[in-house]
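K.L.:
When you get a sec, could you give me coordinates for this:
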Amino acid sequence: MPRRPLERSGTSRIRAVAPTADATVSIVLAVYDPPPAVLVAQLDAIAGQTSSDWECIAVDDASTDPVVVALLEEWVGLASNRRLIRRPVNGGISVATNDGIDAASGSIVTICDHDDVVHADAVDALVRHFRDHPDHDVVYTDEQLIDADGVVLADYPKPDYSPRRHLGHHYLAHLVAGRRDAIGDIRVQREFEPSQDYDFWLRVIERSEAAGRRVGHIPRVLYSWRAISGSSALDANEKPEMCDAVRRCAQAALDRRGIARTATTVIHDGTPTTSVLLGPLDTVDEPSIDVVRIVAESSVDDVNAAVIASEADVICLLAPDTHPDARDDAEWAMALAVEVLDDGVGAAGPKIVDSNDRLVSIGRVVQPTLDDRL
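P.N.:
Down below sits the predicted model:
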């Protein structure tokens, strides 16, 4: 939870901790005119880390609020592991973040938002994870959603890393950290704002995986994402351009990887909700498909008989009253068949809602293995 604001007198109440001479973790904090109170909460949280093995590069992107500027100058002046870069003109979050990455000297780099709250043991957890997992180049953590006053709205426990899921959903979000060697010359690209962090980590992970490295997950809430007006944490519609940016990030990743698919955006009741991947892969020959439409009177024996009689590569079972959205049965079956034949997936199912938009099934994917050790 956020601590009380800095007391802007001649001295600060922040605990003075001697910084490590060569900090392991570089925290990049791009700042542009946040509400002073929420900036103070984040600065307080960074300063209150249980580990001193960090540096923070705060990049003021030409803030117009003199209170924000004064807060940054005061905070940076309290310890030698805090640096302030003041940009003469506003360049946007991507440019400001890149300035911070360029200035970072730590072997681990993480990017934080100016209006969120990093938890006290976040740096310690990151350092420990990379030390204990030398084959990991990127790691992310669980998080929680807080309101403008810092009240916890919900925790967000995340699954372990899935490259397929990450293509349609940047669930890594906050807090993400990467080894500086893996980041190398990769920088945030302005054309993908406001999803520039999604594109950035996709590219870092691609480089890492190409080198046989892995992505780790710390299953602990180590970051609070603040839901305030104008933030996508509050409502995706607060940033209507975000869904298109997510789609473009996913499409760019598909293109880089040579995967002949198209990323598209699902619109529900006029609202963009998510990105999905459609269309066959060049590497997959068109499969033979049997569509078995089950009716209310169908028995288990009826379904088994239909499956046994089929010689198709893929069998699609359509439940009673299932009506594929905007597709005929064959097109719907082909979309699922591609998922089944790609990457050795044993079975796949889509999200299903009823006529009242109530969730019936979240979908399922089965990946069988012949290795009894797994």
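K.L.:
CA only for contacts and neighbour counts going forward, please
P.N.:
OK.
K.L.:
The residue nearest to Arg179 when sequence neighbours are not counted: neighbouring residues, count only.
P.N.:
Excluding the flanking residues, the one nearest Arg179 by CA to CA, 6 or more residues apart in numbering is Ile108, at 4.5 Å. For Ile108, the number of neighbouring residues by other CA atoms under 10 Å comes to 25.
K.L.:
And Ile108, how far from Ile183?
P.N.:
9 Å (CA to CA, to the nearest Å).
K.L.:
structure for this one too, so we can compare:
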Amino acid sequence: MEAGFLDGTQGPLFHVLHPPRTAEAKGCVLYVPPFAEELNKSRRMVAEQARRLAAAGYAVLLPDLYGCGDSGGDLPEARWDGWLDDLRLCAETLCERFPAPLYLWGLRTGCLLAGALAQGLQVPPAGLVYWQPVSNGKLFLTQFLRLRMAAGMMGGDRETTTELRNRLGAGETLEIAGYALTPHMAQALEAARLSSPPQDTPVHWLEVMQGDAPQLPPASQRKVDDWREAGANVHATVVSGEPFWSTQEIRTVPALWQKTLGCLQRGSERAVAGTSPTTQPLVSVIMPAFNAAAYIEEAIDSILAQDYPNKELIVIDDGSSDDTVARVQAYGDRVRLLTQANQGSAVARNQGLDAAQGAYIAFLDSDDVWLPGKLTAQVGYLEAHPEIGMIYSEWLPWKPNESGHFPAPENMVPNLAADLPPPEQLPIVPEGSGWLYNRLLFGSLLHTITVMARRSLIEKVGRFDPELKRGQDYDYWLRASRQTEIRQIDRIFALYRLHGGGCINQWPDVNYEQLVVEKALARWGLEGPDGGRSDWTAVQRRLAYACFNFGYHHYWQGHPKLARRAFLTALSKHPLHLPSWRYAGLSMIKSMVRG
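P.N.:
Presented below is the predicted three-dimensional model:
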């Protein structure tokens, strides 16, 4: 982070610069702050967003407007047109240092300035990001004047907004909530309207509303609809949270940080490289979801934030009873939503496979997240190695802290994108790569949320087995391992969320792990497609341990009869396994006591 002053047109401009934490900038982001106290209330939100954008490869400039914050002058000396000239200077300075596409990011009245600036730039910005935009300066001025009215009522005064406007019109400067409002500034606000975006400049309209299923306010929706009818490319999103720009205490809305990052990253790779997304292979991402409202937005955002441009996301709702569907629908045409009665994740993934159009297929569960660079790295690796049909990566468990909150993903694996070599040079994990059939007999090496496969391989392997309520992915990797060499990239690209509602905490009544392995052995035996052969005794012991583990969990969950059967099966495969003897006896006693 760098702090300093620029020589503005009205006087010195204080600014904070967050340089990109990557070798080259993906884009330049110029922040346009709001008016009066809203600037101070929002500083924490803005500073954290800037840090996150810089970590993702963006150069971010946060200026204080002249007469505001730590910049020179006092507010009565500032002029609206002077602010526009200063912002133009900031944009030129930022892009001169970091030659990359320019994005304008405004908050509240800052959106009025950003919109006007966008129309006046010689080269239109690559995108506009509007946080809680004020579209009508006259209405904002009325609300601002009401702060004076409210304070006056407490002292016995009963001024109206009309009277206050008349005093401003007569040349009087008014003090409102500790800020001096000059006639010139009032006149500029009165006349300001949110400008239509330049042609082909996408607009990301982001609002924060309170409630479980917030909706865009009617006035905002009308503006968005009008722009869309005029041919503008507008993406409107609402996140749940408190109005951080006006709350008494300083507040943050973490969901807004991730949404904003996703908005900027979509298409930024195309802007930097000058590559059309249609020239790159399409990746279809399949996400089954069941009662996932608590986490699905983070999962979706982590996909949309991937810098690989040519992707489609297919969410299959498996009969959710919460507002999962509504949360997905809020993304509009950026996400394709399919629905079905509750039939399990295997059926949901199969429906996704049927709908997928991509040359590559990837998977993410609705409560997990991807880290930056996953799609670009995996597509690049497969493009460079046409003999490989499937790849996967490393992952990390994602646990809540003592307060029950999950750490920010970028704090789990910092500077991931900055450390990535070219995709074709990505290192692999030797022990997790190769013809994996024999190794997979001893455990499911692949985690579904890290996998990418060629469509041609998917067509050979077929569909997920809907009879397997658990382990359908393990079964799929075993089947795939008969068709292709599989490689593991030596990079962490996904976080697996550990929470009370996950399947890892709920044991089924069927030992699907044993079932999957025995099914593979019955079909293909001990010999892999590369000629390697597994030891029969070792495989039997592996199955014995799976049975013991299954029985152990059910014993402590209060199912002694089910546990006893599992321990006896374990002993049939590994008679010398003493823990199985011990727990077989204990489960028999517990069964007899319970009758």
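K.L.:
TM value for the aligned chains?
P.N.:
Superposed pair, TM-score by TM-score structural alignment, normalised by the length of structure 1: 0.62. Supporting alignment: 266 aligned residues with a CA RMSD of 3.6 Å.
K.L.:
if we can go back for a sec, for the equivalent of the residue nearest to Arg179 of structure 1 over in structure 2, give me its contacts.
P.N.:
Residue correspondence to structure 2 (TM-score structural alignment): Ile108 of structure 1 is matched to Tyr360. By CA atoms under 8 Å, 6 or more residues apart in numbering, the residues touching Tyr360 of structure 2 are 281-284, 379, 452-455.
K.L.:
Try it again at 10 Å.
P.N.:
281-285, 311, 375, 378-379, 382, 389-390, 452-458 (CA atoms under 10 Å, 6 or more residues apart in numbering).
K.L.:
Relative to Pro281 of structure 2, how far out is it?
P.N.:
The value you get for Tyr360 of structure 2 to Pro281 of structure 2, if CA to CA is used, is 7 Å.
K.L.:
Mind listing the shared neighbours of the two?
P.N.:
311, 379.
K.L.:
on that earlier part again, distance of the residue nearest to Arg179 of structure 1 relative to Asn98 of structure 1?
P.N.:
15 Å.
K.L.:
Next up, the contacts around the closest residue to Pro560 of structure 2 other than its chain neighbours.
P.N.:
Of all residues not flanking Pro560 of structure 2 in the chain, Ser587 sits nearest, at 4.8 Å (CA to CA, 6+ apart). With contact taken as CA under 10 Å, 6+ apart, Ser587 of structure 2 is in contact with 551-552, 554-556, 558-565, 567, 593.
K.L.:
Those residues in helices, which ones?
P.N.:
The helices, defined by DSSP state H, take in 551-552, 554-556, 560-565, 567, 593 from the contacts of Ser587 of structure 2.
K.L.:
Touching, Arg180 of structure 1 and Ala103? I think so.
P.N.:
No - judged on CA atoms under 10 Å, Arg180 of structure 1 makes no contact with Ala103 at a distance of 11.6 Å.
K.L.:
These two: which is more packed in?
P.N.:
A count of neighbours by other CA under 10 Å puts Arg180 above the other of Arg180 of structure 1 and Ala103, at 21 against 16.
K.L.:
dump the residue contacts of the counterpart of that one in structure 2.
P.N.:
Arg180 of structure 1 maps onto Arg455 in structure 2, with residues paired by TM-score structural alignment. Arg455 of structure 2 makes contacts with 283-284, 353, 356-362, 389-390, 461, as judged by CA under 10 Å, 6+ apart.
K.L.:
same check, this time on Ser208 of structure 1
P.N.:
Per CA under 10 Å, 6+ apart, neighbours of Ser208 of structure 1: 135-138, 178-179, 181-183, 202, 214-215.
K.L.:
Following element in sequence after the helix or strand containing it, please.
P.N.:
Assigned by DSSP states H and E, Ser208 of structure 1 falls within helix 196-210. The element immediately downstream of helix 196-210 of structure 1 (helix or strand, assigned by DSSP H and E) is strand 214-226.
K.L.:
Understood, closing this out.
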